[in-house]
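Colleague: got a structure for you, letters missing:
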């Protein structure tokens, strides 16, 4: 039971020792400990401010990144739209050129066909006239082989001329 209820001397010396340790700590260790705690608190505050600034910077960068991505998407869409328009224009121009070229070729072919048709008709007419003249000559030579037939034929021609 001696440990549970200490003597007056033990209590006195324990108090003196405690107070002297407290005085020595206050004299030599208290300020450095408080300074260390204050520095630690300031470094933690600085780290928190830096973390907050970094967080804000990350949010700003993320926002800027989203804006840049949106601009890139819009530019890509614009380029694709322009490319589609150019493609459609090129196709349309090519179709129109082909149509004009086909029309030219058709009109040229029609003109050539018409020209060849007229040439062929003229050749046929010349051939028909030539053949008709030959046939007429042969018929006339055969039918007008006598002088009397020639006179009769000349008289019939004169009658036809007078009637016309």
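Modeller: Sure, I can see it. Worth saying up front: this structure is predicted, and the values here are computed from it rather than measured. Numbering: from 1, shown residues only.

Colleague: every contact and neighbour count from this point should use C-alpha atoms.
Modeller: OK.

Colleague: mind listing the strands for the chain?
Modeller: Counting by DSSP state E, the chain yields no residue ranges for strands.

Colleague: for it, which segments count as helices?
Modeller: For the chain, the helices defined by DSSP state H cover 8-24, 30-143, 147-163.

Colleague: against residue 131, how distant is residue 119?
Modeller: Counting by CA to CA, to the nearest Å, the separation of residue 119 from residue 131 is 18 Å.

Colleague: and what of residue 88?
Modeller: Counting by CA to CA, the separation of residue 88 from residue 131 is 62 Å.

Colleague: one more: residue 71?
Modeller: Distance from residue 71 to residue 131, by CA to CA: 87 Å.

Colleague: contact partners for residue 6?
Modeller: By CA atoms under 8 Å, 6 or more residues apart in numbering, no residues touch residue 6.

Colleague: one step back: can I get the helices of the chain in a markdown table with distance to residue 2?
Modeller: Formatted as a markdown table, the helices of the chain follow (distance: least, CA to CA, whole Å):
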| stretch | distance to residue 2 |
| --- | --- |
| helix 8-24 | 11 |
| helix 30-143 | 35 |
| helix 147-163 | 183 |
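
Colleague: what sits against the residue nearest the centre of the chain?
Modeller: The centroid of the chain falls nearest to residue 83 when counting by CA atoms, centre = their mean (2.4 Å). By CA under 8 Å, 6+ apart, residue 83 lies in contact with nothing.

Colleague: count of residues packed around residue 22?
Modeller: For residue 22, the neighbour count with other CA atoms under 10 Å is 13.

Colleague: in addition, the following structure is provided for comparison:
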């Protein structure tokens, strides 16, 4: 039973050793340990504040980036709209110029056709007159006594003219 119930001397010396150990630990170990724990708490708190600050900065930068993207898209849309308008204007101008040039060419061709037609008509009239003169000359050179022979000659000459 001695092992279960210690003697008073053993309890006294154990208690005294424990108190001395507590005083030594308090003087030399508790302060550095508590200081380290406090420093660690302060470091964690600073890190959390910095993380929160970084999170807010990221949110601000994200908003700025989104705003810049919206502005860039709006500017792109405006540039595309202006480009379409310029393209349409150029196409309309080119169509107008092409129509004007086509009308001018058609009018020039009409004038040339009319000139050629007038020249051809004048040439035909000249040829008809020359043929008429040739027929009259041949008729006059050959004097026939018979009226029928003269009519036959005129008909033959007219056939020759038509065939030519």
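Modeller: That came through, no problem. Keep in mind that this is a model prediction, so the values were computed, not measured.

Colleague: how far away is the residue nearest to the centre of the first structure from residue 91 of the first structure?
Modeller: From residue 83 of the first structure across to residue 91 of the first structure, the span is 12 Å (CA to CA).

Colleague: one more: residue 155 of the first structure?
Modeller: To residue 91 of the first structure, residue 155 of the first structure is 78 Å away according to CA to CA.

Colleague: and for residue 118 of the first structure?
Modeller: Applying CA to CA, the value for residue 118 of the first structure to residue 91 of the first structure is 40 Å.

Colleague: residue 30 of the first structure now?
Modeller: Computed with CA to CA, the distance linking residue 30 of the first structure and residue 91 of the first structure is 89 Å.

Colleague: just give the number of residues close to residue 137 of the first structure.
Modeller: 13.

Colleague: and stretch 103-115 of the first structure, what's buried?
Modeller: For stretch 103-115 of the first structure, a neighbour-count test (16 or more other CA atoms under 10 Å) marks nothing as buried.

Colleague: off-centre distance for it?
Modeller: Distance, stretch centre to chain centre, for stretch 103-115 of the first structure: 40 Å (CA atoms, centre = their mean, to the nearest Å).

Colleague: could you do stretch 75-88 of the second structure as well?
Modeller: Counting by CA atoms, centre = their mean, stretch 75-88 of the second structure is centred 8 Å from the centre of its parent chain.

Colleague: now stretch 6-18 of the first structure
Modeller: Computed by CA atoms, centre = their mean, the chain-centroid distance of stretch 6-18 of the first structure equals 95 Å.

Colleague: so which bit of the second structure is that stretch matched to?
Modeller: Under TM-score structural alignment, stretch 6-18 of the first structure corresponds to residues 6-18 of the second structure.

Colleague: the residue mapped onto the residue nearest to the centre of the first structure from the second structure and residue 74 of the second structure: what is the separation?
Modeller: For residue 83 of the first structure, the aligned residue in the second structure is residue 83 (criterion: TM-score structural alignment). Taking CA to CA as the measure, residue 83 of the second structure falls 14 Å from residue 74 of the second structure.

Colleague: now do residue 50 of the second structure
Modeller: 36 Å.

Colleague: same thing with residue 140 of the second structure?
Modeller: Counting by CA to CA, the gap from residue 140 of the second structure to residue 74 of the second structure is 97 Å.

Colleague: got it, and residue 3 of the second structure?
Modeller: Distance from residue 3 of the second structure to residue 74 of the second structure, by CA to CA: 91 Å.

Colleague: for residue 10 of the first structure, give its distance to residue 20 of the first structure.
Modeller: Counting by CA to CA, the gap from residue 10 of the first structure to residue 20 of the first structure is 15 Å.

Colleague: which residue numbers in the second structure go with stretch 56-63 of the first structure?
Modeller: The counterpart of stretch 56-63 of the first structure in the second structure, using TM-score structural alignment, spans residues 56-63.

Colleague: average offset between the matching stretch and the first structure?
Modeller: Following superposition, stretch 56-63 of the second structure is found to deviate from the first structure by 1.1 Å on average (mean CA distance after the TM-score superposition for the first structure).
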